[in-house]
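Quick one, what's the 3D model for this:
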Amino acid sequence: MDTGFIGKKSSAAGGWGALKSCGKRLLESGTPLSGARTMLKANQPDGFDCPGCAWGDPEHGSSFEFCENGVKAVAWESTEKRATPDFFATSTVSALRQLTDYELEANGRLTHPMRYDPASDRYLPVAWEEAFAEIGSILKRLDSPDRAEFYTSGRASNEAAYLYQLFVRIYGTNNFPDCSNMCHEASGVALRQAIGVGKGTVLLEDFEKADAIFVIGQNPGTNHPRMLGDLRRAARRGARVVVFNPIRERGLERFSDPQDKIEMLRGGSTDIASHYLQPQLGGDMAAVRGMAKVVFAAEDTAVAAGLPPVLDHDFLAEHCIGLADYRSAVEATGWAEIEDQSGLTRQEIEQAADVYMNAERVICTWAMGVTQHIHSVATIREITNFMLLRGNIGKPGAGLCPVRGHSNVQGDRTVGINEKPPAAFLDALEKRFGFAVPRADGHNVLAAIGAMLDGSAQAFIGLGGNFARATPDSALVERALRQLKLTVHIATKPNHSHLMPGEVSFILPCLGRTEMDINSAGNSQLISVEDSMSMVHGSAGINRPASPHLLSEVGIIAGIAEATVGSGVVDWRELAEDYDRIRDLIEATIPGFEAYNARLRKPRGFHLRNAAAHREWNTPAGKASFASGPLPQETVHQRARKGQGRFALQTFRSHDQYNTTVYGLDDRYRGVYGERQVIFIHPDDLKALNASAGERVDVVGDHDDGIERVARDFRFVPYDIPRGSIAGYYPELNVLVPLGSAGEESDTPTSKSIMVSFRKREAA
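Down below sits the predicted model:
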């Protein structure tokens, strides 16, 4: 078998490998020197906010931190390559559809607004005003505003997102499918139920004070590398880092900081995880419940021996409800059930619980490894229960930290991108602008796709992102988009969503985060974003735009809005000319943004106050609430082992991609080079299948809805992963994620809970 694509894994995350990779990406961009200069302004008070992840920036000192992910994002955006009208003239849409994601986006930045021509199957250039007029005309002819879907990517600024939601609500709908629906929706739902706010409670400096950090279902080395610097500093001062992750991820084992000259020169690294536990897919809730079981047993032992209690009784009495019911649920859960569902031994769970009990200040972080399961909301409630037991919410060095993906996914939700908006926000809009605000809940991502498929939705506008590749059930989503009357994509580069045109389809090119946004008076515009720690930062691009024909996201939204709803309620052009005016409107309608413009211009921006971090609980009972439900009746790995040759699959990123953007074909942390169609599998599972490393197979989805789902031509890669669980990259494997499988209460696609089997590869 061909195993030439499998090579040596990096000995540690970061280090010289990160520097080499960054240099390679900067060279590929064609602008290595300007790209390097641009990086020096990333996350600086007088520069731009990194277009990569949403990890927080320090409030003190210089915020410049070397980040491989950020360098790749900047190089990708600031490339000198251009996808001009000539690029589209030489290839039909059908031909472009045969390119991989990497090949398509490698053609560079979009330069002109384009309109699809069905007769030639090509995109042709179109004037901005002509595009706006036609889009507005089609939207106005729909028999209901609810026939249109308005998607938002997490790269959109606060100003663009607020203007977008304002336009759409004046238009008359709350149809706001957005990337939050596919990642941290479960976090928002669970945390609002438990503590009254759907955000994390920590600041970045809390990581400097924590005695222990629990990292659950998260891979910061690939997804938010700057977090590794904070984990490294915590580990070096003696904090314990406990990891729960089915996959052995290099960044959570060891990290070599490229900014530490001595460590780099000596070829050294720092151990990150003090404890690395590998639960089965979907087994995190059982593992956390097991730790709670250990805590309650230790409490009983301490009380019987006359020792200080393990639980924080003062905190629990003053701030919490539901403890007795939760304890009953924990005691009713036996160790056999916990071990079977988690895939961990009692001893492993007890060791992790000991770390928790011996720490005065604990932070718990998690990401999509927790949120993309059927029972994700219940799992996050269980995590919150566990943290409440010893008062680890609302004190320095402790708290809950859901780590978001894209740079402003949290900010977009804060400023109104929400298909289920709070009544208070709608009341504020109605009072300030004087129009009848739509009150009915709108569509999330899965509901929007369903509406497109059944014909009740007829138009789609995407503010950034790559909707067709980010969403589940790829073949169905392609069909859904292509049967619409109108598709509009606001983007910086060509992507596969653009190649699934409706009857009328536009690609509208926008400025990137690194580019100057100059208004008609010649003044540079400032935008803002919110990170995972609720810090709001200013951002101003420093590079010349890739094309003189680009408009900002705000300018494009304003143009569509004016053509669709007119300027009777809002003067869109006035707002697009001065983003301070948009921020004035945000301040007038959303609590927490007082003196927005003044505070934004201070170094590091400002923090949006989190009530739960101050032990103020905006819940019906006015207290933090324990959840007392049972463990899931069955997890994906428990279902999989009932059938011969069935496996539990999770999708994740390679180290050379960010969301659906593929920067390259290597994943050096996992030892895979020049290949993306791979399946990571335990060596003993390979033997049981009578297969070998490098062998190619088709992966077949196993969802009981009568739809055949097949991911063709994937190679096996032996890896340290629990038996019965496998993993591979999205978006290539999204074809296997069924629309009909969604998180309870969150309605998030279950991209970490996919039942599959293998069959012999079919000939092309």
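
Going by C-alpha atoms from here, please, whenever you check contacts or count neighbours.
Fine.

quick one: the strands in the stretch 251-400 of the chain?
254-256, 270-271, 275-277, 320-321, 362-366, 399-402 (DSSP state E, counting those that start in this stretch).

which helices and strands does the fifth one pack with?
Applying 3 or more C-alpha pairs under 8 Å, 6 or more residues apart in numbering; DSSP states H and E, one finds that strand 362-366 makes contact with strand 212-216, helix 376-388, strand 399-402.

One more sequence to fold, the one below, so I can look at both together:
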Amino acid sequence: MALSHDEPERPEPTAGPEPKGEPHFRPYHHPAAGWGAAKSVSQVLVREGALVDGPRAIMRMNHENTGFDCPGCAWPDDTKGLHLDICENGIKHVTWEMTRKRVGREFFAAHSVTELFDWSDFELEDQGRLTEPMVYDADTDHYVPISWKDAFAVVGRALRELDHPNQASFYTSGRLGNEATFLYQLMARELGTNNLPDCSNMCHEASGRALEASLGTGKGTVDLKDWESADALFILGVNAASNAPRMLTALAEAYHRGARIVHVNPLVEAAATRTIVPHDFMDMALFKSTRTSTLNLQPRIGGDMALLRGMAKVVLEQARTEPKALDQEFIDRHTAGFEDYRALCEATSWEEIENQSGLDRADILKAARVYSDADRSIVSWCLGISQHEHGVDTVREIVNLLLLRGNLGREGAGPSPVRGHSNVQGNRTCGIDHRPPDEFLDRLSEVCGIEPPREHGLDTVGTIEAMHRGDVKVFVGMGGNFAHAAPDTPYTYAALRSCDLTVQVSTKLNRSHLVHGRQALILPCLGRTEKDHQRGGIQSTSVEDSMSMVHLSVGMKRPASRHLLSEPAIIAGMARAALPDSRTRWEWYVEDYDRIRDTMAQALDGFEDFNRRVRLPLGFRIKQPARELVFLTPSGRAEFSTAPLPDVVPAPGTLALGTMRSHDQWNTTIYSDNDRYRGVKNLRTLVFMNKDDMRERGISEFGPVNITSIAKDGSTRSLDGFLALPYDIPRGCAAGYMPEMNVLCAISDYSVQSDQPLMKHVKVTITSAA
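Just a heads-up that it's a prediction; the model follows:
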């Protein structure tokens, strides 16, 4: 099944990692994006030897139907023909993929797994693109080459020999396109399992469950046109400059037209101050920045729900004298549970709201006034809201606030979750769901002629626990870096090492290749930037963005190696080996992805006439019933929720710690040890603290500290050798980088509401190690 390409393969590096410079910290006060981003991009292009391919890719990225979709964030593409709808991190991500460096058999022959395990995450991925399938040889502790045929045979044999299909688990990250996603879930369900964990289980599961409960849909209801006409934007728990940089354009445009912009985050990030939009050439030439906020609020970690409750309380109090403060007609016609919610707000004291939010009443009144003065408001949020014990309740509180003023089902208003990965929403839409609804399974059975299992499968945490017990024996990772994305790092490592077989489908070397089962395979795949040649010609794949737009992506570059396969081809190869008597035409599907889309059009609600509609300019938008004020809830209305405020105030002597990315990072991919927007250079093993908390503990700047987390079950986990840096963060709060700090989040510390690991709310003690 290997493809033939005429690009010569370049020798891979065999040298070890290079030493890094001394740590440096100086708070960053420049606008987001602008010349700082341009300089950073230039450095990356030079470092990766992409001075020709890089600019070519920049001119093709995010272009409707003729270019490839950025493999970074899921922010929607511009709808007005912008030719540079790009960002610094997207260019880094693409250049990182297009590197000329290669990792093949010579590299693995020169470096054992034990040696590579001691390399940093940056040093591993910096070696370049994987070029051929590899299998772990336990006798030599090296990966060695294996043919695709033999690799598929290993997978097929392991899956066929299981006592039960639920002894396998099939993980996917957000990089997987829709067509491959559909084949992947079809393979798992034809095998007989719903064990389909994905990165949503660790990021926006809370958002989906909350929106489903409140509105009957697991997605946001707004699109870019709504962002362009909103009077007020509330941005909660989002570091846009790093995680959704193209949002900066929307924020700058909103400020120019006079919209109010409120950022809510324990840290005032660069995106919440000023920006110079790179494709605004005049502003770039004049070094002219634009404000991206009109108000910044810094609640304590986990205090967002109390802030929202306070804003709702203000609106309800205002309605006593100003009837138009509420949209009573909307509430009466389209909602259920309003009177109970009103009573809850009235019974919640300002003392409790201030204590739990960490904000003064005056600041909450400012935010509430922005909301009540605006005719059309959007509330947008990311992991700073969802990765908490009470994440579902907090997202439902967002919906409560929107419902009070009828901010739903009309232009410029509604909920807008920010998905952080390029196709994570498409993965869920196209069947990656460990709790699939019966309606979906019924259609899958009818269209594809299989009998899918009905019992719920395992999510991410459930899979790790099952591997640890020995109940899951085969783990397949379709993209991502599971070993370092997951919580409780030693526990996750032990779980993966308990498997009989681990399979990683990847483009570059990462930690998950070095933490493996008794048997292990590395299966290298095409990247989003590369041409996908199949028997039916060059293929395109589709992706869904954060706002439910589905569009095509077509690679532009020759593959990094003639031995690479596409993700659909790899899935089909595994499926045929595991299901030799399957009636599914796996090979036929791979020949022409239009065939996959024709089947998806029959099996997936909203994908009717898929092949035609996805080729329309900008693709098509999947219908969101709640946008049309159709609520698929038990009452047939939008549901107010009445959850009590959680207690998020740290106990004496403890801090609430949130994990986050650095700016020079994308998920677990580390581009460097720098974090430009926070003023850090050559350091990742750090913790940001309030200066008064540091003084109280006798900790100086760059002082070494011991960090110990306290799990729900009373167990502790520790990190030593980290350095403390003073930062503008509320007292009682601290922050540091994932994946280095994932060790602090116990496997048992997950939300009972969403089953998400509590990555943004870890209870810790920090002491000086000086």
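
TM-score for the pair, please.
Here the TM-score for the pair of chains, by TM-score structural alignment, normalised by the length of the first structure, is 0.97; 749 aligned residues with a C-alpha RMSD of 1.2 Å.

Any chance of the helices and strands packed on strand 362-366 of the first structure in JSON lines with mean neighbour count and distance to I707 of the first structure as columns?
Formatted as JSON lines, those follow (neighbours: other C-alpha atoms under 10 Å; distance: least, C-alpha to C-alpha, whole Å):
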{"stretch": "strand 212-216", "mean neighbour count": "25", "distance to I707 of the first structure": "33"}
{"stretch": "helix 376-388", "mean neighbour count": "25", "distance to I707 of the first structure": "25"}
{"stretch": "strand 399-402", "mean neighbour count": "26", "distance to I707 of the first structure": "34"}
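
for those, which one sits closest to E205 of the first structure?
strand 399-402 (11.7 Å; C-alpha to C-alpha).

that older thread, in TSV: the helices and strands packed on strand 362-366 of the first structure, plus distance to M291 of the first structure.
Shown next, in TSV, are these (distance: least, C-alpha to C-alpha, whole Å):
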stretch	distance to M291 of the first structure
strand 212-216	12
helix 376-388	8
strand 399-402	17
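
quick one: which of the ones you listed is nearest N175 of the first structure?
The nearest among these, by C-alpha to C-alpha, is helix 376-388 at 22.8 Å.

what span of the second structure lines up against the closest one?
Counting by TM-score structural alignment, helix 376-388 of the first structure pairs with residues 391-403 of the second structure.

which residues of the stretch 451-600 of the second structure fall in strands?
Using DSSP E, counting those that start in this stretch, strands in the stretch 451-600 of the second structure cover 474-478, 501-506, 519-524, 533-534, 537-538, 541-544, 549-553.

Now render the ones you listed as CSV, adding distance to F182 of the second structure and mean neighbour count.
Converted to CSV, those look like this (distance: least, C-alpha to C-alpha, whole Å; neighbours: other C-alpha atoms under 10 Å):
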stretch, distance to F182 of the second structure, mean neighbour count
strand 474-478, 13, 24
strand 501-506, 16, 24
strand 519-524, 19, 26
strand 533-534, 18, 18
strand 537-538, 19, 13
strand 541-544, 11, 26
strand 549-553, 14, 24
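
quick one: which of the helices and strands packed on strand 362-366 of the first structure is nearest W76 of the first structure?
Once those are compared by C-alpha to C-alpha, strand 399-402 is nearest, at 26.7 Å.

From the chain's centroid, how far away is that closest one?
Centre-to-centre, strand 399-402 of the first structure and its host chain are 15 Å apart (C-alpha atoms, centre = their mean, to the nearest Å).

what's the answer for stretch 177-193 of the second structure, then?
21 Å.

One more: stretch 170-184 of the second structure?
Relative to its chain's centre, stretch 170-184 of the second structure lies at 14 Å (C-alpha atoms, centre = their mean).

Quote the end-to-end distance of that stretch.
Terminal residues of stretch 170-184 of the second structure are spaced 8 Å apart (C-alpha to C-alpha, to the nearest Å).

Residue range in the first structure corresponding to that stretch, please.
Using TM-score structural alignment, stretch 170-184 of the second structure pairs with 150-164 in the first structure.

residue range for stretch 194-201 of the first structure in the second structure?
With TM-score structural alignment as the criterion, stretch 194-201 of the first structure aligns to 214-221.

still on that earlier bit, so which of the helices and strands packed on strand 362-366 of the first structure comes closest to F88 of the first structure?
Judged by C-alpha to C-alpha, the one of these that comes nearest to F88 of the first structure is strand 399-402, at 40.8 Å.

Relative to the second structure, what is the average displacement of the helix or strand following the closest one?
Going down the chain from strand 399-402 of the first structure, the next helix or strand is helix 409-414, by DSSP states H and E. Helix 409-414 of the first structure, aligned to the second structure and superposed, deviates on average by 0.2 Å (mean C-alpha distance after the TM-score superposition for the first structure).

Identify the residues contacting helix 409-414 of the first structure?
54, 153-158, 161-162, 179-180, 404, 529-532, 534 (C-alpha atoms under 8 Å, 6 or more residues apart in numbering).

Could you rerun that using 10 Å?
Here helix 409-414 of the first structure makes contact (C-alpha atoms under 10 Å, 6 or more residues apart in numbering) with 53-54, 152-162, 165, 178-180, 183-184, 198-199, 403-404, 408, 417-419, 421, 528-536, 590-591, 608.

Onto which residues of the second structure does the helix or strand that it is followed by map?
As assigned by DSSP H and E, the chain's next helix or strand after helix 409-414 of the first structure is helix 423-433. Aligned by TM-score structural alignment, helix 423-433 of the first structure falls on residues 438-448 of the second structure.

superposed on the first structure, where does the matching stretch end up, distance-wise?
Superposing on the first structure and averaging over aligned pairs (mean C-alpha distance after the TM-score superposition for the first structure), stretch 438-448 of the second structure comes out at 0.9 Å.
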